[in-house]
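J.: next come a sequence and a model predicted from it.
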Amino acid sequence: MVLYTPLSETDIFPADQNAYDSTVITAYKQTTVKARKLENGNYQIVQLLSTDPFDYLHPDYQPGIQFNA
């Protein structure tokens, strides 16, 4: 079987399913992000979910930024 997709192999076949269990989709500074809940109670941005191209240039929405919900 051949699977043609722009996604990486790890997105289709995740090695660690528990890593995806702790992700939530939430609002952060008026923009929607996918974030991972950390052990200390904060969230870490995994992915920006926005249709505004200028949001992707904003440094506050970079993956890896931690915030309180």
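T.: The structure has been received and is ready for your questions.

J.: CA atoms for contacts and neighbours, from now on please.
T.: Noted.

J.: ok, which stretches of the protein are helices?
T.: Here the chain has its helices, by DSSP state H, at 9-12, 18-21.

J.: which strands and helices sit next to the first one?
T.: Helices and strands in packing contact with helix 9-12 are not found; criterion 3 or more C-alpha pairs under 8 Å, 6 or more residues apart in numbering; DSSP states H and E.

J.: dropping in the other structure now:
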Amino acid sequence: MILYTPLSPELVLKGLREPVPRFRGAVIGGVPVLVEELAPGQGRLVRLLSTNPFDYLNPALMPGVGVAFLSSSP
């Protein structure tokens, strides 16, 4: 594959070797969310998937909040 670009190869390939974050869907208090898995059983809330606008006002569901979950095989 040939990539034609005016950018330097370092800039184009930046971040290529960084690990890809693992995301999984979860339900916290009846609210569907997207969680980034940091370690087995531990994660960080990334995104709310709820359609209820009042869920976005809940400080326990703010993005960046640490969460614990039971690990299950996919």
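T.: Everything's here; your move. Note that the coordinates shown come from a computational prediction; the quantities given were computed from them, not determined experimentally.

J.: report the TM-score for the pair.
T.: The TM-score (TM-score structural alignment, normalised by the length of the first structure) is 0.67; 53 aligned residues with a C-alpha RMSD of 1.7 Å.

J.: and the helices of the first structure as CSV, adding mean neighbour count and distance to residue 30 of the first structure?
T.: CSV is the format used below for the helices of the first structure (neighbours: other C-alpha atoms under 10 Å; distance: least, C-alpha to C-alpha, whole Å):
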stretch, mean neighbour count, distance to residue 30 of the first structure
helix 9-12, 9, 27
helix 18-21, 10, 23
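
J.: now distance to residue 42 of the first structure too, for the ones you listed, in CSV please.
T.: As requested, these are arranged in CSV below (distance: least, C-alpha to C-alpha, whole Å):
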stretch, distance to residue 42 of the first structure
helix 9-12, 24
helix 18-21, 15
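
J.: residue 66 of the first structure: which of the ones you listed is closest?
T.: Among the helices of the first structure, helix 18-21 comes nearest to residue 66 of the first structure, with 16.4 Å by C-alpha to C-alpha.
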